[in-house]
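**Q** Structure here, sequence nowhere to be found:
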């Protein structure tokens, strides 16, 4: 799915059938002017993955139903140890047929909640008949109460305080340290760095590499220095990019290529 602002300033969207290279084939005809900014607002594959059972995450809970004077109580405990108890007043009534399996099934209907019933115990002194509406009410109230308990007891992890006694492994930093503001400089000085060069974008250095990369143009062209064909092309090589000449150096031991601006 793509969306964009049309000529009237209205937000408009369209589904995409397929993409081939840099060509997009929309599902319906659209009026769009060149250079319009497109925004992606629907990812079919991502949405499909989220709809699979593997994307479903639930919190296991243990549920116990027991009798209290004048009614019933439902105890619910999650896997983190949070728990709650809900009571509902209703007369005790003996059933004519076994009720435990029906009661477990009713209490286990946690639907779209964040919980999944790991264990359900029916701890009643007799085979009581409890209306489905009462069991449903107990379950819903227990879920709401447990949600509140979890919010109250949840504690976010706090960032540990910085240990300023720890020394940085180096006492000097070149432009490669990328120190571009006073807070970064303050941090390094507090940890024992005595000489700090500013980042390249703050103070350009002459005759230094602009980029370090594992991508090797020699290897891509089939002229790796470790092969016979590579000996025909001695270092350094020159790359022309938008009128700018860049010198390429190759460190085969580290399997690394560096780009340096030619003065």
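**A** Perfect, thanks for sending it. Keep in mind that this is a model prediction, so the values were computed, not measured.
**Q** contacts, neighbours, all on C-alpha from now
**A** Will do.
**Q** Hmm, residue 196 and residue 185 touching each other?
**A** Yes - between residue 185 and residue 196 there is a contact under CA atoms under 8 Å: 7.3 Å.
**Q** another one to put next to it:
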């Protein structure tokens, strides 16, 4: 039976963070090149990406480069150039948003459809598969039932986010940042308008909610749903966070590696997508790293409390409540006595939620049981909750106590009475052998000689953990410990040479390209069965058509016409967001949940002088924001 590979896919802001993610168990990475990434502050040189791909190769860990923004006509050639460089650097795939690239001159590398392509329906998924995508990155808002339906109607790989920040709008369909600031989310420059504070008013101007982060969602955490997601057809489990720091990535990746390994160990149908096991190192604590509180969103097909409340920024883990606080006016310090749930240590970052919902933060300068002294003047009432958003000791632990990722290697030693041959087979299938020329002295104590061979051969060398499978060939000779260690190190070096052989790498790349060519629409020719699927429909700005290639693709698919992208020709009033999240549900005003009091609609979100109309598509259980 062929095992299904399950991939833990981690974000990498840069090469150093990518290496840390691999060291903590990531099977694959996604990273931006110099341009066209959906996080414009997370670009990298192609040289760094090549070095990262080479590092990942040691463990069979892949690197995917993102070109996941919409592109203007003048940028297509540059995108083609970066795509070719990514292929030559050893990237295993490209993650793209702009469908115009399907008609561009791209290298023979698999293309993954970004979550920015808004994959929420079977129809969208089937179209993208037929266009040649090798993997679909599904919308975060899907339920297990919806994922199963897409799996039943497609054959490509399916990827799902399992952890990290949530956009309130369907990905690729948010234009609020562009409207407010001229910074486009579809161009990697989102201003995060969903994390801002708003008033909520009704059609008569009555204030319903004042100055709250009404659009800010908690962070996603689907750790407990890994078995169900795998059963539903997900093969890649993605962590969000290409702007996150190295400690966040270490902690979260190590946590999900442990969860995935536990599941794989319990179900013989699955295996990891890369090689190597982790030994030792820090114990992950996802609650101690950046989060706005956690939600499983719509994965079980039910709504919950998705809003992050006052925590549009991370407040961290709850550690206790204030019993009293005294400000030392001479020294500018505040002495806080608290009822502790967890002990706060010197150097920890702590925060409190103020009366107006603002987050007040400080650093614990001196701590004793039940006492925190900070170097700031902050007035705190009794009962105020204290949170720790920076755990000083845990950060040091992650820095100094990293796990070691090693590859399992089996050894067979043969002695023919003259020479010794040591054969090694790595868990990735690579084999190597070395010869030790005799003659060797006869062992006066054969049992001790065999024990010495096993003990020394089964030590680790670099990234290899050796296990003796057999010691054959009759009575074993005596070998000095130094000679046995040299034999083990030589076979490790031989494995390195074979596994890093550029000819092998090239062959794998060519094989991947050949496989991809079977599915690809690289020629720019739309498959016959897709022609006319839009049946004369007009593609609005929601199609994100920002160049001639994407426009022609839609025309080839049967569209009558295609409007220009919002970033090029914004409508006077437009649908700025469509969301599974609903403010009326969050506020207990949902008619489906039994709320029957009259509401003067439409409702409005107000931020300063800007006013946004809300509409509620109750049939599809969606909220729409216009402006």
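**A** Perfect, I can see it now. Quantities reported herein were computed from a predicted structural model and do not represent experimental measurements.
**Q** follow-up on the earlier one: okay, and the common contacts of residue 185 and residue 196 of the first structure?
**A** Any residue near both residue 185 of the first structure and residue 196 by CA atoms under 8 Å, 6 or more residues apart in numbering counts here, and that gives residue 179.
**Q** all strands for the stretch 51-200 of the first structure, in order.
**A** Assigned by DSSP state E, counting those that start in this stretch, the strands in the stretch 51-200 of the first structure fall at 59-68, 71-78, 83-89, 115-123, 172-173, 195-196.
**Q** and of these, who's closest to residue 254 of the first structure?
**A** Residue 254 of the first structure lies closest, by CA to CA, to one member of the strands of the stretch 51-200 of the first structure: strand 172-173, at 21.4 Å.
**Q** Other residues contacting that closest one?
**A** Under CA under 8 Å, 6+ apart, the answer for strand 172-173 of the first structure is 193-197.
**Q** A helix includes residue 226 of the second structure, no?
**A** Yes - assessed by DSSP: H, G, I helix; E, B strand; the rest coil, residue 226 of the second structure belongs to a helix.
**Q** ok, it - contacts?
**A** 259-260, 263.
**Q** what's the closest of the residues you listed to residue 461 of the second structure?
**A** When the contacts of residue 226 of the second structure are ranked by distance to residue 461 of the second structure (CA to CA), residue 260 comes first, at 26.4 Å.
**Q** That closest one pairs with which position in the first structure?
**A** Using TM-score structural alignment, residue 260 of the second structure has no partner in the first structure.
**Q** just to revisit the earlier point, so can I have TSV of the strands of the stretch 51-200 of the first structure showing distance to residue 179 of the first structure?
**A** Output for the strands of the stretch 51-200 of the first structure, formatted as TSV (distance: least, CA to CA, whole Å):
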stretch	distance to residue 179 of the first structure
strand 59-68	44
strand 71-78	47
strand 83-89	50
strand 115-123	48
strand 172-173	9
strand 195-196	8
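**Q** how about residue 350 of the second structure, secondary structure?
**A** Judged by three-state DSSP, the three-state class of residue 350 of the second structure is strand.
**Q** Run a quick neighbour tally on it.
**A** Neighbourhood size, residue 350 of the second structure [other CA atoms under 10 Å]: 24.
**Q** Repeat that for residue 486 of the second structure.
**A** Residues near residue 486 of the second structure, counting by other CA under 10 Å, number 15.
**Q** what does the one 3 residues further on give?
**A** Other residues near residue 489 of the second structure number 18, with proximity taken as other CA under 10 Å.
**Q** Could you find the closest non-adjacent residue to it?
**A** Distances taken as CA to CA, 6 or more residues apart in numbering place residue 461 nearest to residue 489 of the second structure, at 6.6 Å, with adjacent residues excluded.
**Q** ok, the one you found - contacts?
**A** Neighbours of residue 461 of the second structure in contact, by CA under 8 Å, 6+ apart: 488-489, 492.
**Q** tell me which element residue 211 of the first structure falls in.
**A** Taking DSSP states H and E as the criterion, residue 211 of the first structure maps to strand 209-213.
**Q** State whether residue 135 of the first structure and residue 103 are indeed in contact, as I suppose.
**A** Yes - here residue 135 of the first structure reaches residue 103: they are 7.4 Å apart, a contact under CA under 8 Å.
**Q** Helices along the first structure, start to end?
**A** For the first structure, the helices defined by DSSP state H occupy 44-50, 100-107, 132-153, 182-190, 217-221.
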